[in-house]
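>>> Could you work out the structure for the sequence below:
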Amino acid sequence: MATKLFYGPHEDQWGDLYLPDPGGAAPRGTVVVVHGGYWRDKYSAELGTAAAEDLVGHGFAVWNLEYRRAGSDGAPGAGGWPTTFEDVAAGIDHLATVAGPSGLDLHRVALLGHSAGGHLAVWAAGRHLLPPDAPGAGPAVLPAGVVSQAGVLDLAAAERLELGEHAARNLMGGASAERAEPFALADPARALPIGTPVHAVHSRTDDTVPFAMSADYVAAARAAGDPAELHEVGGDHFAVIEPDKEAYRTCRRLLERLLP
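Here you go, the predicted structure:
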């Protein structure tokens, strides 16, 4: 059973904390689940529930994170730049507050993000390199690695391809030509190298986020010296978050590699 904890005053600043059986062994590590949905507020942390329940059953503590998202269907949202990024950073760092009472080891934390959540998870793994005044700078929790599930790992490409009906512009509050600095700070593809392992899991038949997003990111990351790996799986865009699919089980095995 999960415990809902708030990391800020807004109604969307919360996460569900799942802990393994308290009578058993200590958690093998903590997985922060960052859900997708093209950063729009019509999608919520419910997208991460199935993975969270599966992972806690395999001995992980899980922090299924909600955050303020950009608007949907023409209506304004509470998130977007920089709020969404500040929330993801604050939500991950909140583990430092709950670690002691919950028995969590802050040196054994991995991030798992799907689609737009993959973008946010990989961005968060590079927070230690952000300028001091940038949103999300100065992390209190440094992840051991990231598993990106069909992640939107190149924000400039997402804008160019008009993915999710201009989802990148919706997130950032405008086009990159007008908001060059925020786009640069928000784009994982512009942050290399980050020095953190990134496992990009993606299907060539994904018709929501192109396979090239992961393939190109991993190629650039490896060229920059990062320990990034590409893992090709089958299925559609959502197979990587469905515990009964082999694509998802690949993600779980990679988390077990990151948190052995």
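>>> switch to C-alpha atoms for all contacts and neighbour counts from now on
OK.
>>> all helices for the stretch 101-250 of the chain, in order.
116-125, 155-160, 163-172, 180-186, 211-223, 246-258 (DSSP state H, counting those that start in this stretch).
>>> Proceed likewise with the subsequent sequence, for comparison:
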Amino acid sequence: MPTPAYDAQIKYGTEASQFGELRLPAGKGKFPVVVVVHGGCWLSAYNLQYMSHVSEALRKAGYATWNIEFRRVGETGGGWPGTFQDVAAGTDYLRELAKKYPLDLDRVAVIGHSAGGHLALWLAARTNLKQSSPLYSADPLPINGVVTLAGITDLKTYSEAEGSCNSAVEKLIGGSATQFPERYAEASPIELLPLQTPVRLVQGAKDPIVPVSQAESFATKAGNSAEVILLDQAGHFELVAPQSEGWPKIKKALDKLLN
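All right, here's what the predicted structure looks like:
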């Protein structure tokens, strides 16, 4: 399946991976905006391209989409703290885009898959960071809601399990939770609760990469701000396939956050 075209590829920084793809619906706007954050275990081997079909489906549904790239583990500046700083800067750059494009910054949501689901949650949680943190932003763009698709919510717990993506957590953070407890506290969404932003955690019951417990434990601790949407027949990648049976539930969750 060919990659859907975007309206503009725009740099939000000077590094090669600091850019995003903007897609705009038909019409004059202003359009609600969905920031799209790709997964791939935070590794440079994976990029934003596979989220282009999600971005296009949301564009057709009336949302402007901003599919962001960022420095990842394996490239200069990726990992701690650059990956987080880039995702934050890319999201906040919507303020600049809104000067040129018809974007409604009063209606902004973030959707992320897998490791990108972790980063999507972190974007909502970063308002709880202390000013002394290297991940701190003085004026984060307000977010109306987050939809995670098989999102990793607890870096410490996830890193302790077996799996190739699990082992990437220490590469992202620079070491283990024992070595860098303060980094895990600033990077792991479950440690940055409570959130002021509503969260919908979409999870495939048959996911072999991110267990359902990641969503359930976060929702239990977050309380009323979070809801788990369990797709009984889905694995890991069906969640980013707009033709899948579960996609209408994902879109419905997003619609409720922005409309």
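>>> before we move on, the earlier item: of the helices of the stretch 101-250 of structure 1, which is nearest Val31 of structure 1?
helix 246-258 (8.0 Å; C-alpha to C-alpha).
>>> Out of the helices of the stretch 101-250 of structure 1, which is the most enclosed?
Comparing those by mean neighbour count (mean count of other C-alpha atoms under 10 Å), helix 116-125 comes out on top with a mean of 28.
>>> Dump the helices of the stretch 101-250 of structure 1 into JSON lines; add distance to Gly138 of structure 1 as well.
Formatted as JSON lines, the helices of the stretch 101-250 of structure 1 follow (distance: least, C-alpha to C-alpha, whole Å):
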{"stretch": "helix 116-125", "distance to Gly138 of structure 1": "11"}
{"stretch": "helix 155-160", "distance to Gly138 of structure 1": "22"}
{"stretch": "helix 163-172", "distance to Gly138 of structure 1": "21"}
{"stretch": "helix 180-186", "distance to Gly138 of structure 1": "14"}
{"stretch": "helix 211-223", "distance to Gly138 of structure 1": "22"}
{"stretch": "helix 246-258", "distance to Gly138 of structure 1": "23"}
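>>> and of those helices, who's closest to Asp21 of structure 1?
Nearest to Asp21 of structure 1, of all the helices of the stretch 101-250 of structure 1, is helix 246-258, at 18.3 Å by C-alpha to C-alpha.
>>> To Tyr18 of structure 1, which of the helices of the stretch 101-250 of structure 1 lies closest?
Nearest to Tyr18 of structure 1 among the helices of the stretch 101-250 of structure 1 is helix 246-258 (16.0 Å), distances taken as C-alpha to C-alpha.
>>> Now the closest one on structure 2. Mean distance?
In the superposition with structure 2, the average deviation recorded for helix 246-258 of structure 1 is 1.5 Å (mean C-alpha distance after the TM-score superposition for structure 1).
>>> Can you name the residues in contact with that helix?
Residues from elsewhere that reach helix 246-258 of structure 1 (C-alpha atoms under 8 Å, 6 or more residues apart in numbering): 31, 55, 110, 144-145, 147, 149, 199, 201, 233-235, 239-243.
>>> try stretch 47-62 of structure 2
Residues outside stretch 47-62 of structure 2 that contact it (C-alpha under 8 Å, 6+ apart): 3-4, 23-26, 31-32, 36-40, 64-69, 240-242, 251.
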